[in-house]
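**Q** what's the 3D shape of this:
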Amino acid sequence: MDFSRYDNFFLLLRIALGCPGASAGAFPRLSAEEWKRIYDEADRQTLLGLAFDGVMKLPQELRPPMELMFQWASEAESFNGLNKILNQEAAKLTEFFKGHGRGCAVLKGQANARLYPNPLCRQPGDIDIWVSGGKKSVVGLLRETGMQESQKASPHHTHMKNDRGIDVEVHFRTSSGNYNPFTTRRLLKYLDREILNSVEVPEGFCAHSMKFALAMQLSHIYRHFIGGGVGLRQIVDYYVLLRHSSESDRHELKANLNSFGLRKIAGALMWLLRESFGLDESLMLCKPDEFRGRWLLREILQGGNFGRHVGGGRLKWLYWWLGKRKKSLSYWRFDLAETFWAEVDYWKVFVENTSTRIRLRKISLRDVKF
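**A** The predicted structure is shown next:
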C-alpha cells in the first residue's frame, strides 16, 4: 500500500496537534480535489474537528476553497457544542453515581478530549463511565433507579438511559482486556488497582490516571485491531496520552508490556506514531516494530474508524462471514497467541448467542445493542 498519498493528511493532523517540526507555512498549496480527499479521509476516520483545527492554522492562501471551508466549519462547530454537552452529562453522571455512594471514572472519550490542544475539537462519540461495585451491584442500581436502557448486560458494560439522547455505557469492569485470558487476568488486576487513583478534573467529572489510560487504551486498541478494525482517532488519542505522560507513567507500563501481552501492539504503535506524528524516542514505550507498524497503519487506512468502512457492498452474508473468518485467522503472523484466543472467544460467543439469534430471527447480531 502506498502511504505517501496520505502525507498531506498526516501533516495537517500534526499541525493541529502542534507536533514538533510541523510548520503551517510549509504546507503545500492543494487543489480543490486534493482538499476534498483530505476532508473525506478525516470524515472516514472521525477526525474532522481536529483536521479543521489544522486548517485554521494555515495561512489564508493555503486553505481549502470557500465552499468546503463553510461545510467543514459547520461540522467543527457542531463538535464543539457536542463536546460541551458530553462534558456536562459526564459531570451529571459523576454526581449521580457519587450520590449513590459509588466510585466512578469517565473512560477514554471525554477524558482524552480534555488533553487535546483544543479540548473541544475531538469528534465525540458516546460516554463510557466505570462504576464501582461489580456487575450485579451496578446493574441492580440502574434497575432500582429506572436508568437501565436494556435488560441485558454484556460481560463488562450495560447501557444507561439518557434524556438528551446520548449513548452512555456504564462499565463494571475496568476493561474488556485482551483475548488471551492469561494476560488479561494480569492486566485487569493492575487496572482494578489503578482505577482507584482517578481524580476529579476541572470539567466536573472524574477521570482515570495516566497510568491507567496508557495500559487500558493500548489493550483497547489491540482488541479492536485483532477483532475487526481500529480507527485513527484512537491512535491520535494515544499520541496525546504519551505527550502528557510522565517518565514514571511510561516506565511502569514498559516494565509490564510482556506480562500484559501488549509488547507486539506497542512496537507497532510506536513505529506508526514515529513515522506519522514524529513521536520522540524519549516518549516511546518500546522499540518500534516496522513490520507490525506497517500492518497496523494499512488496516487503519483501509478500514476507517473501527473498521466500519471496509468494503463489501452487496455481498451475501455468508460470503462476508467467510471473508471475516479468513481475515481474523491471518493475524497469526502479528500475534499467534492473541489470534488463537480471539478465535476461541468468537466461537464461544457465537454458541452462547444462538438462542438470541433464534429469538430475534437474525443471523448477525452486529447491530443489536446489549
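
**Q** CA atoms for contacts and neighbours, from now on please.
**A** Will do.

**Q** all helices of the stretch 1-150 of the chain, in order?
**A** 7-17, 32-44, 48-56, 66-99, 109-113, 135-144 (DSSP state H, counting those that start in this stretch).

**Q** Redo these as CSV? Include distance to residue 171 and mean neighbour count.
**A** Compiled in CSV, those are given as follows (distance: least, C-alpha to C-alpha, whole Å; neighbours: other C-alpha atoms under 10 Å):
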stretch, distance to residue 171, mean neighbour count
helix 7-17, 30, 21
helix 32-44, 27, 17
helix 48-56, 27, 24
helix 66-99, 12, 17
helix 109-113, 14, 22
helix 135-144, 8, 16
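
**Q** Quick one: closest of those to residue 292.
**A** Proximity to residue 292, assessed across the helices of the stretch 1-150 of the chain by C-alpha to C-alpha, is greatest for helix 7-17 (19.3 Å).

**Q** what's the angle from the closest one to helix 32-44?
**A** Angle of helix 7-17 versus helix 32-44, following axes from the mean of the first three to the mean of the last three C-alpha atoms, to 10 degrees, is 60 degrees.

**Q** name the helices or strands packed onto helix 7-17?
**A** helix 32-44, helix 48-56, helix 263-277 (3 or more C-alpha pairs under 8 Å, 6 or more residues apart in numbering; DSSP states H and E).

**Q** could you redo the last one with a cut-off of 7 Å?
**A** helix 48-56 (3 or more C-alpha pairs under 7 Å, 6 or more residues apart in numbering; DSSP states H and E).

**Q** Would you map the helices across the stretch 251-370 of the chain?
**A** So, for the stretch 251-370 of the chain - with DSSP H, counting those that start in this stretch - the helices run 263-277, 290-303, 317-329, 336-352, 354-360.

**Q** out of those, nearest to residue 185?
**A** Of all the helices of the stretch 251-370 of the chain, helix 336-352 comes closest under C-alpha to C-alpha, at 13.6 Å.

**Q** tell me the angle that closest one makes with helix 317-329.
**A** 150 degrees.

**Q** So residue 263 versus residue 73, what's the distance?
**A** 40 Å (C-alpha to C-alpha, to the nearest Å).

**Q** What degree of burial does residue 321 show, as a neighbour count?
**A** Burial measure for residue 321: 13 neighbouring residues, criterion other C-alpha atoms under 10 Å.

**Q** next up, for comparison:
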Amino acid sequence: MKSTILIVLMGTAVFAGTAEQAKLGELLFFDTTLSKNKTQSCSTCHNPQNGFVDNRDNGVRGAVSLGDDGKSLGARNAPTASYAVYSPHFGFDAKKKRFKGGQFLDGRETDLTAQAGGPPMNPIEMGMGSKAEIVNRLKINPLYVSTFEKLYGKGVLDNAEKGYSAMSRAIAAYESTQEFSPFDSKYDRYLRGEYTLTPQEELGKSLFFSNNNTNCATCHQLRGEDREKETFSNYEYHNIGVPSNPLLVERGIVKEGFVDTGLAQNPKSTGKTDEGKFKVPTLRNVAVTGPYMHNGIFKDLRTVVMFYDKYNNPQRTINPETGKAWGDAEIAHSISTKELKAKKLSDTKIDALVAFMKLLTDQKYEHLIH
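**A** Got it, this is the predicted structure:
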C-alpha cells in the first residue's frame, strides 16, 4: 500500500500525493537539466539550506533572482517555498470580498502543482522553450523513464502535456513533505511544553496577538493564538504601501517609474482595486529569509517592523537602512489603512516583536539567526 501525503487546511484538502511521487519530486527539484543551460534547478532560488529562498547576492543584495542565462534578473523577490503547500487554492472570498490563496506573490497559479510548472519555462528563470523540450530532457535519464511510467502510467513521457503535468505533480509532492513544513520551531516546541519563552519573547507574543496594540495577527494568523500548525498568514492580498526599490532601477532591472501592480496582474483580478496588493506571506522562517517585501527593498526584519510602525508613530520617519525618509508608496490608492492601524511602538516593543518572530524559525535554520 502506498503511503499518501495529504495536506488539509481548515477542513479542505490542499494537496494529496504519495511518498514515491515525493521522492521523484526531490530528484527533479535539484535537477539542473530542467534549465536551458543546465545551470539552475528549483533549489537554486529555493535553497533548502537557507529557508528555501534565494540566498545568492546576485549583484542586488539578494533582492531578486538571477536566471539560468547568467544575466536576467526578475523584478520580484523569490518567496520562501517553506509551508507553501498550506496556501489554499486561489479564489474569491465572497464574505470578505477579497481574493485569497494561490501561489506566487500575485496568486496567478491556483495551487502548488501549477506553481511548480512555471519556472522551467519562464524566459528569465530556467528558460526552457517548451514542455516538449523539458520532457525530452527527462527521457534521456533511464531512471526518470522507469519511475515516471511506474507512478504515472506507461508512455507518460511520450506525451509532452502529460509528462509535464506529471513532473509538476511530483515536484509539488516533494514540496508538500515535512522537509518543507516541519513545524519544529521554538514556538512549536513552546506549544508542546518543550521550550520556555524569555520575557522579551513573551512580550513579543503578547503584542503580536493583541488587537489592542498591534494588528499583526489580523493578517498573519489563520488558526489562532497558540494553535498548532499556525502558518502565520491568512493568505489574503493587501497593499501595505511598500516603496519601489531604487536598486532595481540602478541596475536597469526595471525602468524609472516602474510600478508593480501585484494582484492586478492576475488574470482573475477585478482591476484597479487590486493594484499594489500582494499575498500576505507566511512568517515561518521570516528571520532567515530576507530581504523583505515583494521587491526585496528591506534587508533587516527590524526595519520591516519599523516600516509598519511609521503608519501610527509620527516620530518613525527615517528608514534606518538608508538614513533617509521612507520612500513613497509604489501604489497609494489601495493601501490597507484599516489593517495597518495600531498603537505606536517603542523601540523595546519593536525588539520584542522581532524576538517573537525569530521563534518561528525551523530548528534546522536556527544557526542562521543573527
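
**Q** And the TM-score between these chains?
**A** Overlay of the two chains. TM-score (TM-score structural alignment, normalised by the length of the first structure): 0.28; 164 aligned residues with a C-alpha RMSD of 6.5 Å.

**Q** hang on, the earlier thing: closest to residue 250 of the first structure out of the helices of the stretch 1-150 of the first structure?
**A** Closest among the helices of the stretch 1-150 of the first structure, using C-alpha to C-alpha: helix 109-113, at 16.7 Å.

**Q** I'd like to know which elements that closest one is packed against.
**A** Packing partners of helix 109-113 of the first structure (3+ C-alpha pairs under 7 Å, 6+ apart): none among the helices and strands.

**Q** make it 8 Å
**A** Contact partners of helix 109-113 of the first structure among helices and strands, from 3+ C-alpha pairs under 8 Å, 6+ apart: helix 66-99, strand 127-131, helix 232-244.

**Q** The second one vs helix 135-144, what angle?
**A** If you take the same axes, to 10 degrees, strand 127-131 of the first structure sits at 120 degrees to helix 135-144.

**Q** What is strand 127-131 of the first structure packed up against?
**A** Using 3+ C-alpha pairs under 8 Å, 6+ apart, strand 127-131 of the first structure is in contact with helix 66-99, strand 104-107, helix 109-113, strand 168-171.

**Q** In TSV: those, plus distance to residue 319 of the first structure.
**A** Listed next are these as TSV, based on distance: least, C-alpha to C-alpha, whole Å:
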stretch	distance to residue 319 of the first structure
helix 66-99	36
strand 104-107	36
helix 109-113	34
strand 168-171	32
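
**Q** looking at the ones you listed, which is closest to residue 296 of the first structure?
**A** Comparing those under C-alpha to C-alpha, the one sitting nearest is helix 109-113, at 21.4 Å.

**Q** counting contacts, what elements does the helix or strand where residue 168 of the second structure lies pack onto?
**A** Following DSSP states H and E, one finds residue 168 of the second structure within helix 160-175. Contacts defined by 3+ C-alpha pairs under 8 Å, 6+ apart place helix 160-175 of the second structure against strand 12-18, helix 19-29, helix 112-116, helix 131-139.

**Q** Buried residues, that helix. List them.
**A** For helix 160-175 of the second structure, a neighbour-count test (16 or more other C-alpha atoms under 10 Å) marks 160, 162-175 as buried.

**Q** Mind picking the two most distant members of those?
**A** 160 and 175 (22.5 Å).

**Q** could the helices and strands packed on helix 109-113 of the first structure be laid out in a markdown table, adding distance to residue 158 of the first structure?
**A** Shown next, in a markdown table, are those (distance: least, C-alpha to C-alpha, whole Å):
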| stretch | distance to residue 158 of the first structure |
| --- | --- |
| helix 66-99 | 14 |
| strand 127-131 | 10 |
| helix 232-244 | 22 |
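
**Q** quick one, which of the helices and strands packed on helix 160-175 of the second structure is nearest to residue 150 of the second structure?
**A** So among these, helix 19-29 is nearest, using C-alpha to C-alpha, at 9.8 Å.

**Q** What are the buried residues along that closest one?
**A** Buried residues in helix 19-29 of the second structure (16+ other C-alpha under 10 Å): 19-26, 28-29.

**Q** before we move on, back to that, so can I have CSV of the helices of the stretch 1-150 of the first structure showing distance to residue 277 of the first structure?
**A** Formatted as CSV, those follow (distance: least, C-alpha to C-alpha, whole Å):
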stretch, distance to residue 277 of the first structure
helix 7-17, 6
helix 32-44, 15
helix 48-56, 14
helix 66-99, 22
helix 109-113, 17
helix 135-144, 39
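
**Q** Show me the one of those that comes nearest residue 337 of the first structure.
**A** Going by C-alpha to C-alpha, the one of the helices of the stretch 1-150 of the first structure nearest residue 337 of the first structure is helix 135-144, 28.3 Å.

**Q** now the end-to-end length of stretch 6-16 of the second structure.
**A** 4 Å.

**Q** for stretch 274-293 of the first structure, same thing?
**A** So stretch 274-293 of the first structure: terminal residues 10 Å apart, C-alpha to C-alpha.

**Q** coming back round to it: what comes into contact with the helix holding residue 168 of the second structure?
**A** 5, 15-19, 21-26, 28-29, 81, 84-85, 112-114, 116-117, 131-132, 134-135, 148, 152, 156-157 (C-alpha atoms under 8 Å, 6 or more residues apart in numbering).

**Q** re the thing from before, ok, which of the helices and strands packed on helix 160-175 of the second structure comes nearest residue 186 of the second structure?
**A** strand 12-18 (26.0 Å).

**Q** Next, the buried residues of that closest one.
**A** Under 16+ other C-alpha under 10 Å, the buried positions of strand 12-18 of the second structure are 14-15, 17-18.

**Q** Switch the residues you listed over to a markdown table; also include distance to residue 318 of the second structure.
**A** Below are these laid out as a markdown table (distance: C-alpha to C-alpha, whole Å):
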| residue | distance to residue 318 of the second structure |
| --- | --- |
| 14 | 42 |
| 15 | 44 |
| 17 | 48 |
| 18 | 51 |
